[in-house]
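In: Turn this into a model:
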Amino acid sequence: MARKFTVSPTKLRTFHQCPTKYKLEYIERLGRFYRKPRAGFSFGASLHNVLEQFHTQGGPEAVTVEALTETLASKWQSQGYRDAEQEQAYKAEAVKILAAYHARAVEVPIEEAPVTLYSEKTLNAPLSPEIVLSGRVDRVDQHPDMSLEIVDYKSGREVVEPEHVAGALAMSIYQALLKHHHPEQRVFATIIALRTGSQASHEQTPEEREWLLADCLETAETLRNKDWDGVLPVLNDHCPDCDYLPHCERYWKRQRRMEGYVDES
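Out: This is a model prediction of the structure:
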């Protein structure tokens, strides 16, 4: 049986940002040569791993704040920091974040506390006989009224508004995927800014879900059938933060040389 073509929020977002980046990442698979560790990524991943264990082990009723700090030490990722001083500053910030997170969790009355249904769970749903939509959620909680809440952590953001959740492609896809598996239950999504505790939610309407799935299918068909040989590097707003910028700069340098420009760099 032929393997189905799979698209995810990351794949779709990458293509919308820059087709060349998609080509280098998913077609030519050059990431291992260009992708570099970053402090923010390591910091976020460390917190995600600690909070995953916190919720799967029973939350504040079962896990003390001291235990959270111990888990952080065992889950800490050290890649990407400029030096030991910067890493230590990030680690101290992580301890503060986890203590505040635990304090907020303790304040929720037991009778109102949700139960974690999934943690770091991959959800899939068919878009067509040949295409699958896939997404990995940080956490899904089931509330006493049986509603399902998708929870996503942001370690670099300080403020979250409902429109941020509504406009986040990943959160929209997660809602559509979860609704596919639990059609009879209310589904909504929440983003939590870990540094401040700010959070906001959005519940996708049936019309929003229908439009989203149609758009994902259209983009997936484009990705599946595109002539990638004709996709060449083009300067855009995402270039300064892109790991593949050196690759594209070499291409642009070759093009200038072929066109007769003198390289004075």
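In: going forward, measure contacts between C-alpha atoms and count neighbours the same way
Out: OK.
In: mind listing the strands for this structure?
Out: Ranges of strands in the chain, per DSSP state E, are 5-7, 115-126, 131-142, 148-154, 187-193, 199-202.
In: Adding distance to residue 89 and mean neighbour count as columns, could you present those in TSV?
Out: Listed next are these as TSV, based on distance: least, C-alpha to C-alpha, whole Å; neighbours: other C-alpha atoms under 10 Å:
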stretch	distance to residue 89	mean neighbour count
strand 5-7	37	19
strand 115-126	27	17
strand 131-142	25	21
strand 148-154	18	22
strand 187-193	19	23
strand 199-202	24	20
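In: As a markdown table, these with distance to residue 23 would be great.
Out: Putting those into a markdown table (distance: least, C-alpha to C-alpha, whole Å) gives the following:
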| stretch | distance to residue 23 |
| --- | --- |
| strand 5-7 | 14 |
| strand 115-126 | 23 |
| strand 131-142 | 19 |
| strand 148-154 | 27 |
| strand 187-193 | 30 |
| strand 199-202 | 32 |
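In: of all those strands, which lies closest to residue 63?
Out: strand 115-126 (14.3 Å; C-alpha to C-alpha).
In: elements contacting the closest one?
Out: Judged by 3 or more C-alpha pairs under 8 Å, 6 or more residues apart in numbering; DSSP states H and E, strand 115-126 is in contact with helix 39-56, strand 131-142, helix 169-181.
In: Now do the last one: which elements does it pack against?
Out: Helices and strands touching helix 169-181, as assessed by 3+ C-alpha pairs under 8 Å, 6+ apart, comprise helix 9-17, strand 115-126, strand 131-142, strand 148-154, helix 162-166, strand 187-193, helix 206-225.
In: Redo the ones you listed as CSV? Include distance to residue 57.
Out: Formatted as CSV, the helices and strands packed on helix 169-181 follow (distance: least, C-alpha to C-alpha, whole Å):
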stretch, distance to residue 57
helix 9-17, 28
strand 115-126, 10
strand 131-142, 13
strand 148-154, 17
helix 162-166, 27
strand 187-193, 20
helix 206-225, 33
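In: another one to check against the first:
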Amino acid sequence: MAYQISATKLQAYNRCPYAYYLKYERKLSGSEFFGSAALGTALHQALAQCHRDWHYCNPLPDIQWLHQCWEQQVEGLTTAQAEEGREILESYYQNFIASETFLARPLAVEGKIQGYLQVENLEFCITGRYDRLDFLSDGLELIDYKSSREVKLPEPDEIDLQIGLYYLALEQTYRQSLKYLSLVFLRTGQKFRYQATAEHKDRVEQVISKLAVRLRYDQQWEPRPGGQCDRCAYSRYCTAVSANPAPLPPLAGARQFQLALSL
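Out: Down below sits the predicted model:
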């Protein structure tokens, strides 16, 4: 089968090849903790319904349309969460709908992307998800909603890799280039827009090429010390963190990937 690669995986590899190897190749469990995302999930679903199911016969929906979408997503939320979500969506309406002359129909919402890249005779399958994809006169804009309380922007290297992966996959799927990747922070009403270029795609192809060499020839996965070491779930196995690292558990099984032969 093709080797699955996503923005999250490629960002992890770029941060530290050794941590990537332990997590994705050795399948070691980490100590990550994931909190409840019920409110964030409900907000994403309400916005998907708002943009997908609006009839677009009128230039703009009124605020009641967003209220209606929200009411269909509140099951399972606490009363406080339902009220907070309603306020967040009202702010979204004022910032991103009411100020427009018309609401443009998106190309897709809550979608998946998939693309393929062949490197070192290995077939990579690029996967990802997006909240909304808009068609512009000169390309595509991919929009990612953020429901976190803190406005925390990705590091430049990480956003560049994410842009490059989406650029490559969307170009294959829609025969259109990605023009912008936009992060919309729902709680603050801020939108951060990153311009996408072919250079982002080139950068991603270079990083995947380095990964392919390691996969193809089983080269060493060296650690890359940095600020991420303090919160790394695999630091106990790492010589860059500990003078006496814990031994690695036995391999669970052989790695599976597909050779792409040129005929």
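In: Report the TM-score for the pair.
Out: The TM-score (TM-score structural alignment, normalised by the length of structure 2) is 0.69; 236 aligned residues with a C-alpha RMSD of 4.0 Å.
In: circling back: now the helices and strands packed on strand 115-126 of structure 1 in JSON lines, with distance to residue 188 of structure 1?
Out: As requested, these are exported to JSON lines (distance: least, C-alpha to C-alpha, whole Å):
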{"stretch": "helix 39-56", "distance to residue 188 of structure 1": "19"}
{"stretch": "strand 131-142", "distance to residue 188 of structure 1": "10"}
{"stretch": "helix 169-181", "distance to residue 188 of structure 1": "7"}
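In: what sits against the aligned residue in structure 2 for residue 205 of structure 1?
Out: In structure 2, the residue matched to residue 205 of structure 1 (TM-score structural alignment) is residue 197. By C-alpha atoms under 8 Å, 6 or more residues apart in numbering, the contact set of residue 197 of structure 2 is 167, 178-179.
In: Among the helices and strands packed on helix 169-181 of structure 1, which comes closest to residue 247 of structure 1?
Out: Short answer: helix 9-17, nearest of these by C-alpha to C-alpha, at 16.4 Å.
In: which helices and strands does the closest one pack with?
Out: helix 19-22, helix 169-181, helix 206-225.
In: what stretch of structure 2 does it fall on?
Out: Residue span in structure 2 matched to helix 9-17 of structure 1, by TM-score structural alignment: 7-15.
In: I figured residue 200 of structure 1 was touching residue 165, is that so?
Out: Yes: Residue 200 of structure 1 lies in contact with residue 165 (C-alpha atoms under 8 Å); the separation is 7.0 Å.
In: Now for the two: what residues contact both?
Out: Joint contacts of residue 200 of structure 1 and residue 165 (C-alpha under 8 Å, 6+ apart) are 190-191.
In: Which helix in structure 1 has the most residues?
Out: helix 84-106 (DSSP state H).
In: one step back: quick one: closest of the helices and strands packed on helix 169-181 of structure 1 to residue 75 of structure 1.
Out: strand 115-126 (15.2 Å).
In: That closest one vs structure 2, average offset?
Out: Superposing on structure 2 and averaging over aligned pairs (mean C-alpha distance after the TM-score superposition for structure 1), strand 115-126 of structure 1 comes out at 1.9 Å.
In: now that strand against strand 148-154, angle please.
Out: Put simply, strand 115-126 of structure 1 runs at 90 degrees to strand 148-154, going by axes from the mean of the first three to the mean of the last three C-alpha atoms, to 10 degrees.
In: matching residues in structure 2 for strand 115-126 of structure 1?
Out: With TM-score structural alignment as the criterion, strand 115-126 of structure 1 aligns to 105-116.
In: residue in structure 1 matching residue 169 of structure 2?
Out: Using TM-score structural alignment, residue 169 of structure 2 sits opposite residue 177 in structure 1.
In: these two touch, right, that match and residue 126?
Out: No: between residue 177 of structure 1 and residue 126 there is no contact under C-alpha under 8 Å: 9.4 Å.
In: Now list whatever residues contact both of those two.
Out: residue 133.
In: hang on, the earlier thing: out of the helices and strands packed on helix 9-17 of structure 1, which gets nearest to residue 232 of structure 1?
Out: Among the helices and strands packed on helix 9-17 of structure 1, the nearest to residue 232 of structure 1 by C-alpha to C-alpha is helix 19-22 (6.1 Å).
In: check the fit of the closest one onto structure 2 and give the mean distance.
Out: Helix 19-22 of structure 1 sits 2.7 Å off on average (mean C-alpha distance after the TM-score superposition for structure 1).
In: neighbouring contacts of that helix?
Out: For helix 19-22 of structure 1, using C-alpha under 8 Å, 6+ apart, the contacting residues are 11, 14-15, 231-234, 244.
In: just stretch 80-88 of structure 2 next, same as before
Out: With C-alpha under 8 Å, 6+ apart, stretch 80-88 of structure 2 has contacts from 39, 43, 67, 70, 74, 186-187.
In: what would those residues look like in a markdown table with neighbour count?
Out: A markdown table is the format used below for the contacts of stretch 80-88 of structure 2 (neighbours: other C-alpha atoms under 10 Å):
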| residue | neighbour count |
| --- | --- |
| 39 | 19 |
| 43 | 24 |
| 67 | 16 |
| 70 | 23 |
| 74 | 20 |
| 186 | 23 |
| 187 | 19 |
